[in-house]
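Asks: I'd like to go over a predicted model; first the sequence, then the structure.
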Amino acid sequence: MSDDAQYWYNTETGEVEEGKRSSWTNLMGPYATRGEAQRALESARARTESWDSEDEEWGGKKQ
């Protein structure tokens, strides 16, 4: 494995792939480590919740 390996989370299989092997429509990434790729859905969920909260705050200030 090279130092510049990239990892992808396959949303269809729930597996982590080293290198892009599947269709891009099923992949999240790239991630620098296998662990980051394994937490892809958790990270995406947390970002979405944060953005939703920011949108609510912004919307409230706009009035």
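Replies: Arrived safely. Residues are numbered from 1 along each chain as shown.

Asks: C-alpha from now on. contacts and neighbour counts both.
Replies: OK.

Asks: now do the helices in the protein.
Replies: 34-38, 40-62 (DSSP state H).

Asks: adding another structure so you can compare the two:
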Amino acid sequence: MSENEQWYYDSATGEVSQGKQEGFLDRMGPYPTREAAEDAIATAKERNKAWDEEDEK
């Protein structure tokens, strides 16, 4: 899958785009599908929670 086929989530605007765009500070990804990019924040929260639980052990 090329970079232009991958999806990104912009945490500053809440927008999802395909392919790399200008700027990278607020960009999350790449994701293989639009749906995965749209779920970027939820995925990050789940991962952070799992990591926090692991750290507590």
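Replies: Arrived safely. Since the model is a prediction, treat every value here as computed from it, not as a measurement.

Asks: what's the TM-score once they're superposed?
Replies: The TM-score (TM-score structural alignment, normalised by the length of structure 2) is 0.90; 55 aligned residues with a CA RMSD of 1.1 Å.

Asks: among the helices of structure 1, which comes closest to residue 12 of structure 1?
Replies: helix 40-62 (12.1 Å; CA to CA).

Asks: which residues sit against the closest one?
Replies: Applying CA atoms under 8 Å, 6 or more residues apart in numbering, the contact partners of helix 40-62 of structure 1 are 9, 28-29.

Asks: can you list these in a markdown table and add distance to residue 21 of structure 1?
Replies: Output for these, formatted as a markdown table (distance: CA to CA, whole Å):
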| residue | distance to residue 21 of structure 1 |
| --- | --- |
| 9 | 11 |
| 28 | 12 |
| 29 | 12 |
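
Asks: who wins on neighbours among the residues you listed?
Replies: In terms of neighbours by other CA atoms under 10 Å, the contacts of helix 40-62 of structure 1 top out with residue 9 at 26 neighbours.

Asks: reformat the helices of structure 1 as CSV; add distance to residue 18 of structure 1 and mean neighbour count.
Replies: CSV is the format used below for the helices of structure 1 (distance: least, CA to CA, whole Å; neighbours: other CA atoms under 10 Å):
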stretch, distance to residue 18 of structure 1, mean neighbour count
helix 34-38, 8, 18
helix 40-62, 14, 12
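
Asks: turn the ones you listed into TSV, columns for distance to residue 14 of structure 1.
Replies: Formatted as TSV, the helices of structure 1 follow (distance: least, CA to CA, whole Å):
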stretch	distance to residue 14 of structure 1
helix 34-38	8
helix 40-62	10
